[in-house]
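Colleague: only geometry, no sequence info:
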């Protein structure tokens, strides 16, 4: 059985052209129109370095790899859109449901879609790191015991070229799983209000992820 994957036009063109693509969870859209704007700013931050964002969603038994503007509005404005983590994904797909994705389900989707990078501000449900060859850029450090138990490396993105080489070396050594990268959070975030701070963290992390994906694509063109 193959899981149906529907690529947005922008993402499909990027993959064909060999451009770097960064997957993003869609769970932020469940909070309403204001957070839909945060999601748009996050996508724009990925584009700063020439990478292409692919916000992941679930709809009618399919995984959407890249959401359209109408998808953004629908996910943000429809009351009661559920959130599906990795463990919820099989049931959501089997039911033909519409669901926003968390970090873990986006990781699964990115692996299925052949995407090498995932950006997620939160890491709370990242429990499938050993199963998918996807580099995860996040704002917070995941549980270190979890990373060690799964053999997943951790690095700070101080030097994107060096980290890109480390990621590729990890996979070249035969490791099947993820590589976790933490993004430095801008100092201004610490003194900002909660909503503003959350948006700044998401946007800042996305910009780091886009830059890392672009550096990887330059070092290892497809």
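Modeller: Done, it's in. Given the structure is predicted, the values throughout are model-derived calculations rather than measurements.

Colleague: CA only for contacts and neighbour counts going forward, please
Modeller: OK.

Colleague: going by neighbour count, list what's buried in stretch 66-79.
Modeller: 66-68, 72-77 (16 or more other Cα atoms under 10 Å).

Colleague: outside of stretch 93-100 itself, list whatever touches it.
Modeller: Outside stretch 93-100, the residues that touch it by Cα atoms under 8 Å, 6 or more residues apart in numbering are 25-27, 29-30, 56-63, 75, 81-84, 92.

Colleague: what do you get for stretch 177-193?
Modeller: For stretch 177-193, contacts defined as Cα under 8 Å, 6+ apart pick out 129-141, 151-158, 167, 170-171, 196-197, 200-201, 204-205, 208-209.

Colleague: then stretch 21-39?
Modeller: The contact list for stretch 21-39 (Cα under 8 Å, 6+ apart) reads 11, 14-15, 46, 51-57, 65-66, 72-73, 75-77, 80-83, 100-103, 106, 110, 115-120, 199, 202-203, 209-210, 213.

Colleague: centre of the chain to the helix ranked longest in the chain, how far?
Modeller: As assigned by DSSP state H, the longest helix anywhere in the chain is helix 194-219. Here helix 194-219 is found 10 Å from its chain centre; the criterion is Cα atoms, centre = their mean, to the nearest Å.

Colleague: which strands and helices lie in contact with it?
Modeller: Packing partners of helix 194-219 (3 or more Cα pairs under 8 Å, 6 or more residues apart in numbering; DSSP states H and E): strand 21-24, helix 33-47, strand 117-120, strand 135-138, helix 160-172.

Colleague: winner for burial among the ones you listed?
Modeller: Of all the helices and strands packed on helix 194-219, strand 21-24 has the most neighbours on average by mean count of other Cα atoms under 10 Å, namely a mean of 31.

Colleague: chain center to that one, what's the gap?
Modeller: 5 Å.

Colleague: name the helix or strand for residue 10, please.
Modeller: helix 9-17 (DSSP states H and E).

Colleague: which of the residues in that helix are buried?
Modeller: The neighbour-count check on helix 9-17 (16+ other Cα under 10 Å) flags 10-12, 14-15 as buried.

Colleague: for that helix, the distance to its chain's centre please.
Modeller: 17 Å.

Colleague: ok, and what's touching it?
Modeller: Applying Cα under 8 Å, 6+ apart, the contact partners of helix 9-17 are 20-21, 52-54, 65-66.

Colleague: ok, and here's another one to check against it:
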């Protein structure tokens, strides 16, 4: 397979893809912008270990010195987690300018999906996707993650959309874009910190092999991405009433301070972390690790088809 001129693979990832072995893509915006130090590095390392334990190869996605990367070294991961000055948060639209400036960036869901597809990696694990923001009927604020899911044929394992978002409108957007929303052993669309938002998924899937079969069929049919919802375990979840109240307070604070655009999500997540006394971070770490395990199991099933 010829390699894209802007893309570099680590030797391990290149060998695995060449041999048809299971590979799972991982984002880095969660490392550079989504979690505080040192939890960001500890989580990134634990997630890679979860994937290896299931017999798959992790391919952590980033942009380093203007090169798209599928796989990073341990030293590069430590550098990204240190959040040095100048490390950007890159969505797909940001990649050309970052390449031109030979800059370094953590990749969002949208950018990670795009780079994973360039590398030939069909499955990706994250925490939660972006979506339609609350108040989008007046602001028009809709995450590029949704657009990417509509056009890029990568399966995304997540705990639903971030609960700070407008979940009903997010699901409507996904339906319009033709994105299948699958629930792993659940009929409910999860709300990140809680396993049930009160909304439903398109189809329940009861095994990684069944999900892998659906992903392979989607590729044959020329579909875009597939959203695979893996609800947070009850033992790790936050009480729904508590998190709903916390998010309402965080949204009100953002509006009062005039927080807009790209700054909204990190502000809200930071506020939620403060208001839950750190419980939201513990839940985030647990669900990311769970999603990585499921993604690896799907990757193994895909490789055996």
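Modeller: Noted; the coordinates are in hand. Worth saying up front: this structure is predicted, and the values here are computed from it rather than measured.

Colleague: hang on, the earlier thing: in structure 2, point out the residues matching the helix holding residue 10 of structure 1.
Modeller: With TM-score structural alignment applied, helix 9-17 of structure 1 matches the range 11-19 in structure 2.

Colleague: ok, back up a step: filter the contacts of stretch 177-193 of structure 1 to the buried ones?
Modeller: Neighbour-count burial (16+ other Cα under 10 Å) is assigned, among the contacts of stretch 177-193 of structure 1, to 129-130, 132-141, 151-157, 167, 170, 197, 200-201, 204-205, 208-209.

Colleague: skipping adjacent residues, who's closest to the residue nearest in space to the middle of structure 2 in space?
Modeller: Central residue of structure 2 (Cα atoms, centre = their mean): residue 126, 2.9 Å from the mean position. Distances taken as Cα to Cα, 6 or more residues apart in numbering place residue 158 nearest to residue 126 of structure 2, at 5.4 Å, with adjacent residues excluded.

Colleague: for residue 108 of structure 1, see how far away the counterpart of that neighbour in structure 1 is.
Modeller: Taking TM-score structural alignment, residue 158 of structure 2 has residue 138 as its aligned residue in structure 1. Residue 138 of structure 1 sits 16 Å away from residue 108 of structure 1, taking Cα to Cα, to the nearest Å as the criterion.

Colleague: over to residue 121 of structure 1?
Modeller: 17 Å.

Colleague: likewise residue 157 of structure 1?
Modeller: Distance of residue 157 of structure 1 to residue 108 of structure 1, given as Cα to Cα: 23 Å.

Colleague: quick one on the thing from earlier: quick one: the longest helix of structure 1 to helix 160-172, angle?
Modeller: Here the directions of helix 194-219 of structure 1 and helix 160-172 differ by 70 degrees (axes from the mean of the first three to the mean of the last three Cα atoms, to 10 degrees).

Colleague: remind me, longest strand of structure 1?
Modeller: Determined from DSSP state E, the single longest strand within structure 1 is strand 52-59.

Colleague: residue range for that one in structure 2?
Modeller: Using TM-score structural alignment, strand 52-59 of structure 1 lines up with residues 57-64 of structure 2.

Colleague: which residues sit against that stretch?
Modeller: 12-13, 16, 21-28, 48, 51-52, 68-72, 98, 102-107, 112, 115-116.

Colleague: just to revisit the earlier point, mind listing what the residue nearest to the centre of structure 2 touches?
Modeller: Residue 126 of structure 2 makes contact with 26-27, 109, 156-158, 288, 291-292, according to Cα under 8 Å, 6+ apart.

Colleague: so how far is residue 184 of structure 1 from the alignment partner in structure 1 of residue 39 of structure 2?
Modeller: In structure 1, residue 39 of structure 2 lines up with residue 34, judged by TM-score structural alignment. Residue 34 of structure 1 sits 25 Å away from residue 184 of structure 1, going by Cα to Cα.

Colleague: please apply the same query to residue 71 of structure 1.
Modeller: Using Cα to Cα, one obtains 30 Å as the distance from residue 71 of structure 1 to residue 184 of structure 1.

Colleague: which position in structure 1 pairs with residue 105 of structure 2?
Modeller: Using TM-score structural alignment, residue 105 of structure 2 pairs with residue 99 in structure 1.

Colleague: burial count for that match?
Modeller: A count of nearby residues for residue 99 of structure 1, using other Cα atoms under 10 Å, gives 27.

Colleague: matching residues in structure 1 for the helix or strand hosting residue 137 of structure 2?
Modeller: Assessed by DSSP H and E, residue 137 of structure 2 sits inside helix 136-139. Alignment of helix 136-139 of structure 2 against structure 1: no match, by TM-score structural alignment.

Colleague: okay but residue 138 of structure 1 is in contact with residue 121, surely?
Modeller: Yes: counting by Cα atoms under 8 Å, residue 138 of structure 1 touches residue 121, with 5.0 Å between them.

Colleague: residues shared between the contacts of these two?
Modeller: Taking Cα under 8 Å, 6+ apart as the criterion, residue 138 of structure 1 and residue 121 both touch residue 205.

Colleague: what separates the residue nearest to residue 60 of structure 1 when sequence neighbours are not counted from residue 58 of structure 1, distance-wise?
Modeller: Among residues not flanking residue 60 of structure 1 along the chain, residue 96 sits closest, at 4.0 Å (Cα to Cα, 6+ apart). Using Cα to Cα, one gets 8 Å for the distance from residue 96 of structure 1 to residue 58 of structure 1.

Colleague: over to residue 107 of structure 1?
Modeller: In this view, residue 107 of structure 1 and residue 58 of structure 1 are 13 Å apart by Cα to Cα.

Colleague: who's more crowded, these two?
Modeller: Legend: neighbour count by other Cα under 10 Å for residue 107 of structure 1 and residue 58, higher for residue 107 (35 against 27).

Colleague: mind listing what the nearest residue to that one once chain neighbours are set aside touches?
Modeller: Nearest in space to residue 107 of structure 1, with sequence neighbours left out and distances taken as Cα to Cα, 6+ apart, is residue 118 at 6.7 Å. Residues near residue 118 of structure 1 by Cα under 8 Å, 6+ apart: 22-24, 106-107, 110, 134-137, 209.

Colleague: ok, now with 7 Å
Modeller: Applying Cα atoms under 7 Å, 6 or more residues apart in numbering to residue 118 of structure 1 gives the contacts 22-24, 107, 134-137.
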